[in-house]
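Colleague: no sequence on this one, just coordinates:
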């Protein structure tokens, strides 16, 4: 186990080309789960937990780690399974998501594997809308389930997803309905949060479940003689996505003369280990850590008001 912990610390800065590393772990049963090493700060033997009155039942307690107090969530309970027992023999994966640090209680941590995003697939159709999976893959002929952690965190500790009214000026409210914003994100809860912010401003929203689906759509527009950069003043893309990640999507856009003028914002929960050099390397125009509705709204509004193209006239103009 010490080797796995050391590997986590060494590899959290992994930046690949459509590649990722997964830390594999188990919960209550034999099913294998995975989490992107980018999200992992460290792995610990489960420390002593202090109960937190009034908290969700998923929060087994808080732990004092390296000078901070961190909530510890039972991933087994969070996904509708029995609670993890014998805590003194279990492990906690310390992660950073959406500018928050939390620990995930798991039964055991196994190994780190290197994967290609092309081998990571969306959950099978027919699994419904209430599951906690964001993707699946295979390792040694065993199914690996990748949990939608953003969905779990949104249910255990909801974030404020309301945008401030004073950001929406009469001018932008008048003009926004004529503009479409493109979103690519494999997390249902993340797409919902982003769309809510943009729709509140008044924009139309076009959503895609992963980078490949978004890229195929852009190529289809080109084939129809439509300029994607003119149709969509902004593309807001996640980084972690099955089949094609946000880095690769951005690089593909910049490499295509008919797509290269698109304005791309990488919107990611990888706040703790976010690699600014990689964002610059692939050619993204901006990035934002999830989920900050006012900052997202302001970024989009600034882009629209400063894009330098003729916008539809406001009511009474002309």
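Modeller: Received it, and whenever you're ready, just let me know what you need. The structure displayed is predicted, hence computed values, not measured ones.
Colleague: CA only for contacts and neighbour counts going forward, please
Modeller: Noted.
Colleague: would you map the strands across the stretch 51-200 of the chain?
Modeller: Secondary structure of the stretch 51-200 of the chain (DSSP state E, counting those that start in this stretch): strands located at 59-65, 68-74, 91-97, 100-106, 108-116, 133-139, 142-147, 180-184.
Colleague: can I take it that residue 44 is in a helix?
Modeller: No - according to DSSP: H, G, I helix; E, B strand; the rest coil, residue 44 belongs to no helix; its state is strand.
Colleague: and residue 173, how far from residue 242?
Modeller: Distance from residue 173 to residue 242, counting by CA to CA, to the nearest Å: 34 Å.
Colleague: if you count what's nearby, which of these two comes out ahead?
Modeller: Between residue 173 and residue 242, counted using other CA atoms under 10 Å, residue 242 has the larger neighbour count: 27 against 16.
Colleague: in contact with the more buried one, which residues are there?
Modeller: 117-122, 135, 186, 210-211 (CA atoms under 8 Å, 6 or more residues apart in numbering).
Colleague: for residue 146, see how far away residue 4 is.
Modeller: From residue 4 to residue 146 the distance is 19 Å (CA to CA).
Colleague: what residues of the one helix or strand residue 8 maps to count as buried?
Modeller: Using DSSP states H and E, residue 8 sits within helix 2-11. Neighbour-count burial for helix 2-11, counted by 16 or more other CA atoms under 10 Å, picks out 4-5, 7-8.
Colleague: and if you look at stretch 61-75?
Modeller: Under the neighbour-count criterion of 16+ other CA under 10 Å, stretch 61-75 has 61-63, 70-75 buried.
Colleague: is it possible to export the residues you listed to a markdown table including distance to residue 22?
Modeller: Output for these, formatted as a markdown table (distance: CA to CA, whole Å):
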| residue | distance to residue 22 |
| --- | --- |
| 61 | 26 |
| 62 | 25 |
| 63 | 25 |
| 70 | 23 |
| 71 | 23 |
| 72 | 21 |
| 73 | 19 |
| 74 | 19 |
| 75 | 16 |
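Colleague: got another one to weigh against that:
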């Protein structure tokens, strides 16, 4: 498996073409689950664990990998399916990087990597019992594969402080943007909630879309209505990975449209920073924000809006 994960360069060619690769695994049963390969650093046998006092119930312990201490999360337990029953000497972990942190997920076993198109990735059905922890589903070999909302899992283990101080907000800018629209696009309800908590105090009208296709259709609808979108809509903040249409393809479609191409589009994702900086240039985003740092989100959004409105930088 490590050989399959070794070449990032080949996979970057998929992005911008509305494609992705999924790592398939199980949690001790027949149901298959998946996460995006771009989040995965390596797959390995579970090293020796150190138990830590007062740890979260779903954290089995910590291990040491390449000079850093990495928490090992029982993913089955974390999505409320009960603890994974596995012989730790034969257990598998998936080492990942999300939101600038490294963590490992204990799983029942890893199957393979599959190459897919984002339009084959669908939102979870409304009646899905595990929908609370899913961002999407897909079908592979006539079987349903559930794609886990890892951001929600991590937010429950280590909640973010979302209430920023008044000093974090730019009063001069807020007077200029009050009542204007900002479109946030993300398939994770947790991520949308986090962004709302940070952005709502700025006084903007926050509009949600839950994948790139939904956002694109909304923009097309506004065009048909004859709205002055470029005047009303201050900014689009979009996730990279989403069902049906990803954030890169959404940006590409916006840049192709003469009526929309001047819109400010910001990529907001937990994917690798260096990778995304390259993709920002490739598809024409105006900037890149790493998930999830509330203070940095507020600061960078306000900085970019000042640039858009030709205001001088805020005095610190």
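Modeller: Alright, I've got the coordinates. The shown structure was predicted, so the numbers you read here are calculated from the model rather than taken from an experiment.
Colleague: quantify their similarity with the TM-score.
Modeller: TM-score of the superposed chains, computed with TM-score structural alignment, normalised by the length of structure 2, equals 0.93; 307 aligned residues with a CA RMSD of 1.8 Å.
Colleague: quick check, nearest of the contacts of residue 242 of structure 1 to residue 166 of structure 1?
Modeller: If you rank the contacts of residue 242 of structure 1 by distance to residue 166 of structure 1 using CA to CA, residue 186 comes first, at 30.4 Å.
Colleague: give me the number of residues near the closest one?
Modeller: 24.
Colleague: now do the contacts for residue 282 of structure 1.
Modeller: 247-248, 250-251, 254.
Colleague: of those residues, just the buried ones, ChimeraX syntax please.
Modeller: To isolate the buried ones among the contacts of residue 282 of structure 1 in ChimeraX, judged by 16+ other CA under 10 Å, type:
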select :247,248,250,251,254
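Colleague: list only buried entries from the contacts of residue 242 of structure 1.
Modeller: Buried among these by 16+ other CA under 10 Å: 117, 120-122, 135, 186, 210-211.
Colleague: from the contacts of residue 282 of structure 1, which ones fall inside helices?
Modeller: 247-248, 250-251, 254 (DSSP state H).
Colleague: can you lay out those as TSV showing distance to residue 48 of structure 1?
Modeller: Listed next are these as TSV, based on distance: CA to CA, whole Å:
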residue	distance to residue 48 of structure 1
247	39
248	41
250	44
251	45
254	49
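Colleague: what segments of structure 1 are helices?
Modeller: So, for structure 1 - with DSSP H - the helices run 2-11, 75-78, 149-156, 170-175, 188-201, 211-223, 228-231, 246-255, 276-282, 293-306.
Colleague: determine which of those approaches residue 107 of structure 1 most closely.
Modeller: helix 75-78 (8.8 Å).
Colleague: contacts for that closest one next, please.
Modeller: In contact with helix 75-78 of structure 1 (CA under 8 Å, 6+ apart) are residues 27-28, 58, 82-84, 104-106, 152.
Colleague: in it, what's buried?
Modeller: 75-78.
Colleague: over to stretch 94-110 of structure 2?
Modeller: Buried-residue list, stretch 94-110 of structure 2, by 16+ other CA under 10 Å: 94-99, 102-110.
Colleague: from the ones in helices among the contacts of residue 282 of structure 1, which is closest to residue 267 of structure 1?
Modeller: Using CA to CA, residue 247 comes nearest to residue 267 of structure 1 of those, at 11.1 Å.
Colleague: what sits against residue 118 of structure 1?
Modeller: 18, 242-244.
Colleague: residue in structure 2 matching it?
Modeller: The equivalent of residue 118 of structure 1 in structure 2 is residue 119 (alignment by TM-score structural alignment).
Colleague: from residue 92 of structure 2, how far out is that match?
Modeller: Residue 119 of structure 2 is 30 Å from residue 92 of structure 2, by CA to CA.
Colleague: same thing with residue 3 of structure 2?
Modeller: Using CA to CA, which is the criterion applied here, residue 3 of structure 2 is 16 Å from residue 92 of structure 2.
Colleague: could you do residue 80 of structure 2 as well?
Modeller: Separation of residue 80 of structure 2 from residue 92 of structure 2 (CA to CA): 19 Å.
Colleague: the two: which is more packed in?
Modeller: Per other CA under 10 Å, whichever of residue 80 of structure 2 and residue 92 has more neighbours is residue 92, with 22 against 12.
Colleague: quick check: closest non-adjacent residue to the more buried one.
Modeller: Sequence neighbours aside, residue 45 is the residue nearest to residue 92 of structure 2 in space, at 4.6 Å (criterion: CA to CA, 6 or more residues apart in numbering).
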